[in-house]
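What follows is a predicted structure for the sequence shown.
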Amino acid sequence: MSCLALFMVVLDATIVTVALPDMRAGLGLSTDQQQWVVSGYLITLGGFLLLAARAGDLFGHKRVFLFGAVLFTVASLIGGLASGPVVLIAARIVQGAGASALTPTSLSLITASHTDEREREHALALWSMMGGIAGLAGVVLGGVLTAELSWRWVLFVNIPPGIALIAAGLLFLLPPTRTERIRLDLPGGLCVTLGIGALTYGLSEASSEGWGSPDTLVPLIAAAVLIAGFLVAEARGSNPLIPLDLLRPRTLRIANVLMFCLGVTLTALLFFLSLYCQQVLGYSALRTGMAMLPVTVIFIVGGLTSRQLVPVVGPRRMLVTGGLISATGIAWLATIPTHSAYVPHILLPNLVGGFGVSIMLLAVTISGTSGVAPRNAGAASGLLNTSRQIGGAVGLAVLVNIASSVTSHGSDGEGRLDALVQGYRVAFLVNGGLMLVAALAALALPAVAVKGKAAEPLDDQTAPTRP
């Protein structure tokens, strides 16, 4: 059930990517609105993750899980029936809110139900691998559904599994045991969500309006004020979304930086590759989805490889290695020509980059959840997933800004497609540099103790406990 919930949440972050050209044609989406079909979902998903995670700790994971499943399913139906851009984007925003309730509770249910260390590692490996597979499966499934049915089915497809999750939650999840009245940090949740949204909007406006425009400066200033308000609320609140002692472990802090980088890569690569295949190479939605299929396979291989190697070499070495491999693959993508061949310019660099990312997911999840007190399990998992989604939303806005600026600058002296591809190249190059930074950041992880086949990070502040 936890893996199905995560699969749905991550799937919806990418399944619309291949359908964006058809959505644009059917509903008259502008370029900015296309980005917001993706970013709107990620912003509310990332912004409300902390609030939903804390709500699960305080009020019971069953209640929050069921609320998220219902909200996600209903929003999928409304989005699929949308008659205009506003309804579609609004439905995606509500979908993100529902997904924010599903994600941290799904991870918390795993950590709470698997008390044996070895069983927990197996469950975390499956959970992490499922997230990576879902992100790429969304591109394949989105292409098939868009080509064979219509773009609306990339949203309708959520309804059957959503109903299944609601039924399973009602039947199998234990009722909450907490009965005391506790005040939830709603102001903090709203501040961080609105702050991230304002930051992303400001960054997206910069490419078309310029950095000195009020349309750019006002939301960026608002974002700074809202995020500062969030930090004040956390410092002074009696029930903060992020307890201060949660941020003590160095392992957790570094893991969130790494997860932010992974969020950028997983979101931006699929976004730009989908547009490149359809707008530059002239691929259909179905062909674009099929072009991404081998990457799904490499994610499975990478996840299985990571499960075997992390206990032997430790999370730090796995993260450094994965970061270097992914940086190499993404830098390779930065060489794409206007008229490319599939194998050398798309397939091979994607396999290299995808493998590097896939072997990092389990290691960063283990690093971020080890040694956290049970009372803060939901908050820690929420923070980790927040970093991934915020990375996707903010990173996509920054890279779209960079690509658009390069394209606009080059369109005067080059053909339209050549200028478009040049923008994609620079975006890939910046993304590859970010993954190189992630590999260097992983070097700062604490030492790892290896005993037999089990490995756990030892933090300078908090040592992991064994059940």
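It's in.

Only C-alpha atoms from now on, for both contacts and neighbour counts.
Fine.

how about the helices in the stretch 1-150 of the chain?
Using DSSP state H, counting those that start in this stretch, the helices of the stretch 1-150 of the chain run over 2-27, 31-59, 61-80, 85-113, 117-148.

got these as CSV, with distance to residue 321 and mean neighbour count columns?
Converted to CSV, the helices of the stretch 1-150 of the chain look like this (distance: least, C-alpha to C-alpha, whole Å; neighbours: other C-alpha atoms under 10 Å):
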stretch, distance to residue 321, mean neighbour count
helix 2-27, 24, 23
helix 31-59, 27, 26
helix 61-80, 35, 23
helix 85-113, 25, 25
helix 117-148, 18, 22
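
TSV please, covering those helices and showing distance to residue 384.
Below are the helices of the stretch 1-150 of the chain laid out as TSV (distance: least, C-alpha to C-alpha, whole Å):
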stretch	distance to residue 384
helix 2-27	14
helix 31-59	9
helix 61-80	17
helix 85-113	9
helix 117-148	12
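
put this beside the first:
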Amino acid sequence: MALGLLRQRPRRRARRRPGPVRRHRLAPGRAPPARRPRSRDRHRRPPAPGLRADPGGRDRLDHAHHPGRAPRGPRLALLIGFWFVEKRAAAPLVPVHILRRRSVIWGNATGLIAFVTETSLVFLLTLYLQEVLGYSPLATGLAFGVLGIGTVLGGTLGGRAVGRYGTRATIVTGGVVQALATLSLVALGTSGGWIRLLLAATFVGGVGNMLMIVGFMVTATSGLPDEEQGLATGLATMTQQVGITLGIPVMSAVATARMTALGDTGPQGVLSGVSVAVLVNSALVLAGALLAGTFLARRRTDHPA
């Protein structure tokens, strides 16, 4: 039945054939008659201020009305004013003292690094598989299935590790594992046999990355009063979104800078750019693990000032 549905051709609407075009002979010096507005033209809304319709039917920004972006000074002043108002308020909307907690600050910093590095690594390895090894998009997606299995396993082990060894040990261990697995990808070459190293490294790195993420979530949301749990969870979610958004542009800029310096956009140039970006990625993960091990060393319950 499914094959029959796929083989059915979509029905086409009967198109109305246009009638013969009438040609008007104009006297010399006489302008052509004005076209009567159609009903749809009468009800069409004018373009918004600052937008000008181009001949293609799309609206584009009219820089004549908006020569520059909105100034950042007023926005920054409002943000600073909001900080001081919330700091002195008896019942603030956003208790700013939560940002003084060691667990919130360094827990979110660790989570930011975890999301920046792993999401950008997927982008870098996509370039490697498609531009260097010549993989199709489908084969590339299937290759990253191994990474998904590693993250599932890491998420399962993360909760147990936190309960047995604590958040600090879990974050540091996961960061070191992810950094070593990422560092091994620097050895990738142009031969198709290097796919084995890529699969093994992404699996191990996925396990380490999820250990960091589980430790980060527990650290950033623990030891807080009930009325601050929602705010801490919102900060952790924001950290996740910022990390996912920030990682790919940063690492792609590193890879592009390397390819531009070499003047080569072929397979060898892409491989060199990816290798440099992978090295930076690994160093960033290791730095995050060391920061977590240093600043999350003391276990104490911080009280708001």
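Arrived safely, thanks for sending. In this text, all values refer to a predicted model and were calculated from it rather than measured experimentally.

With residue 278 of structure 1 as the reference, name the closest of the helices of the stretch 1-150 of structure 1.
helix 2-27 (8.0 Å; C-alpha to C-alpha).

Check which helices and strands the closest one sits against.
Helices and strands touching helix 2-27 of structure 1, by 3 or more C-alpha pairs under 8 Å, 6 or more residues apart in numbering; DSSP states H and E, are helix 31-59, helix 85-113, helix 117-148, helix 153-156, helix 159-172, helix 250-275, helix 285-313.

one more time with 6 Å, if that's ok
helix 85-113, helix 117-148 (3 or more C-alpha pairs under 6 Å, 6 or more residues apart in numbering; DSSP states H and E).

Same list (those) but as CSV, adding distance to residue 324 of structure 1.
Below are those laid out as CSV (distance: least, C-alpha to C-alpha, whole Å):
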stretch, distance to residue 324 of structure 1
helix 85-113, 28
helix 117-148, 18
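
Show me the one of the ones you listed that comes nearest residue 385 of structure 1.
Across those, closest to residue 385 of structure 1 is helix 85-113 (C-alpha to C-alpha), at 7.3 Å.

What is the closest one packed up against?
By 3+ C-alpha pairs under 6 Å, 6+ apart, helix 85-113 of structure 1 packs against helix 2-27, helix 31-59, helix 61-80, helix 377-410.

run the last query once more with 8 Å
Partner elements for helix 85-113 of structure 1 (3+ C-alpha pairs under 8 Å, 6+ apart): helix 2-27, helix 31-59, helix 61-80, helix 117-148, helix 377-410.

Could you look up the SS state of residue 414 of structure 1?
Assigned with DSSP: H, G, I helix; E, B strand; the rest coil, residue 414 of structure 1 falls in the coil class.

tally of neighbours for it?
The tally of other residues near residue 414 of structure 1 (other C-alpha atoms under 10 Å) stands at 13.

swap in residue 127 of structure 2?
Residue 127 of structure 2 has 21 nearby residues by other C-alpha under 10 Å.

what's near enough to touch it?
Contacts for residue 127 of structure 2 (C-alpha atoms under 8 Å, 6 or more residues apart in numbering) come out as 270, 274.

so which of the helices of the stretch 1-150 of structure 1 gets nearest residue 369 of structure 1?
helix 85-113 (9.1 Å).

angle of that closest one against helix 159-172?
On the basis of axes from the mean of the first three to the mean of the last three C-alpha atoms, to 10 degrees, helix 85-113 of structure 1 is oriented at 30 degrees to helix 159-172.

Neighbours of the aligned residue in structure 2 for residue 292 of structure 1, how many?
Using TM-score structural alignment, the partner of residue 292 of structure 1 in structure 2 is residue 144. Residues near residue 144 of structure 2, counting by other C-alpha under 10 Å, number 18.

and what of the one 10 residues further on?
As a burial measure, the neighbour count of residue 154 of structure 2 was computed by other C-alpha under 10 Å and equals 25.

ditto for residue 158 of structure 2
25.

aligned partner of it in structure 1?
Using TM-score structural alignment, residue 158 of structure 2 sits opposite residue 306 in structure 1.

Could you do residue 249 of structure 2 as well?
Using TM-score structural alignment, residue 249 of structure 2 pairs with residue 397 in structure 1.

was I right about its match contacting residue 197?
No. In this structure, residue 397 of structure 1 is not within contact of residue 197 by C-alpha atoms under 8 Å, at 10.8 Å.

could you list every residue that touches the residue nearest the centre of structure 1?
Nearest to the geometric centre of structure 1 sits residue 389, at 3.8 Å (C-alpha atoms, centre = their mean). By C-alpha under 8 Å, 6+ apart, the contact set of residue 389 of structure 1 is 42-43, 45-46, 260, 263.
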